[in-house]
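K.L.:
Sequence first, then the predicted structure:
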Amino acid sequence: MSTLNQTSGRRKMRNRSKVRVASAGRPRLSIYRSSKYIYAQIIDDTAGKTVAQIGSKAVKTGTKTDSAAAVGKAVAEAAIAAGVKQVVFDRGQYKYHGRVKALADAAREAGLDF
């Protein structure tokens, strides 16, 4: 029987491999979700550099979902200011639901193209 940590690690690597195949030179929008905060960063894997990053600690709003949407909007604005308009969404081990979906939708509305 596998533990939760092993299962989530396998899920993360499976999703990451799909992202690498789909990326084709595009930077990726990688997220990390803790129980209280959510963080997003745009990573250029070819150059090995982080283009933009923001967390919900910097953007104080009402609920956790509202904070995730604010993070999505802020990271999209920072990426566009850095000259990045097209990214690949790397949700890691998280389901595309709730805060993850709110972040992605807000980033799309702010001008990022997934």
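P.N.:
Thanks, I have it. Numbering: from 1, shown residues only.
K.L.:
Could you use CA atoms for every contact and neighbour count after this?
P.N.:
OK.
K.L.:
so after the helix ranked longest in the chain, what's the next helix or strand?
P.N.:
Using DSSP state H to define each element, the chain has its longest helix at helix 4-23. Counting by DSSP states H and E, the element after helix 4-23 in chain order, helix or strand, is strand 28-33.
K.L.:
Okay, one more to line up with it:
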Amino acid sequence: MATKKEALTRRAARVRRQLKKVANGRPRLSVHRSSKNIYVQVIDDAEGRTLAAASTLDADIRGKLKTGADVAAAEAVGKLIAERATKAGVTEVVFDRGAFIYHGRVKALADAAREGGLTF
């Protein structure tokens, strides 16, 4: 039986493989959540470069949050990544949820990024 880490890696690879089929050159909005924080990056896979990044550890929003591990924190990070991505010239992305189900913090981040101006 696979370990938990191997299962997460396999699940994330499966999601990423499906995204590459439908990406059509759009950058990937990649989400990672831990028990204490949430991180997000806009990645251009063609160049292998991060275009924009945000997390609950950023000084812009860290002091305003009660904790980095709740839905409110995910919404704040979603708005911040949308702002930074549009500043970098990115408006269309594909959403890479990684190994995490589209629920709770991941869904809140995606909804906030959409409200901030990203389309996916």
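P.N.:
Cool, the structure landed. Remember, it's a predicted structure, so these values are computed and weren't measured experimentally.
K.L.:
circling back: the longest helix of structure 1 - contacts with which helices or strands?
P.N.:
If you count contacts as 3 or more Cα pairs under 8 Å, 6 or more residues apart in numbering; DSSP states H and E, helix 4-23 of structure 1 packs onto strand 88-90.
K.L.:
quick one: the strand it packs on to structure 2 mean distance?
P.N.:
Its matched residues in structure 2 lie on average 0.3 Å from strand 88-90 of structure 1 after superposition (mean Cα distance after the TM-score superposition for structure 1).
K.L.:
picking that back up, go through the longest helix of structure 1 and flag the buried ones.
P.N.:
Within helix 4-23 of structure 1, the residues that qualify as buried by neighbour count (16 or more other Cα atoms under 10 Å) are K12, N15, R16, V19, R20, S23.
K.L.:
Tell me which two in those residues are the farthest apart.
P.N.:
Comparing all pairs in these by Cα to Cα, the longest separation belongs to K12 and S23, at 16.1 Å.
K.L.:
so V42 of structure 2, which of the three states?
P.N.:
Counting by DSSP: H, G, I helix; E, B strand; the rest coil, the backbone at V42 of structure 2 sits in strand.
K.L.:
Look up the closest residue to it, ignoring the ones flanking it.
P.N.:
Computed as Cα to Cα, 6 or more residues apart in numbering, the closest residue to V42 of structure 2 that is not its neighbour in sequence is L29, at 4.5 Å.
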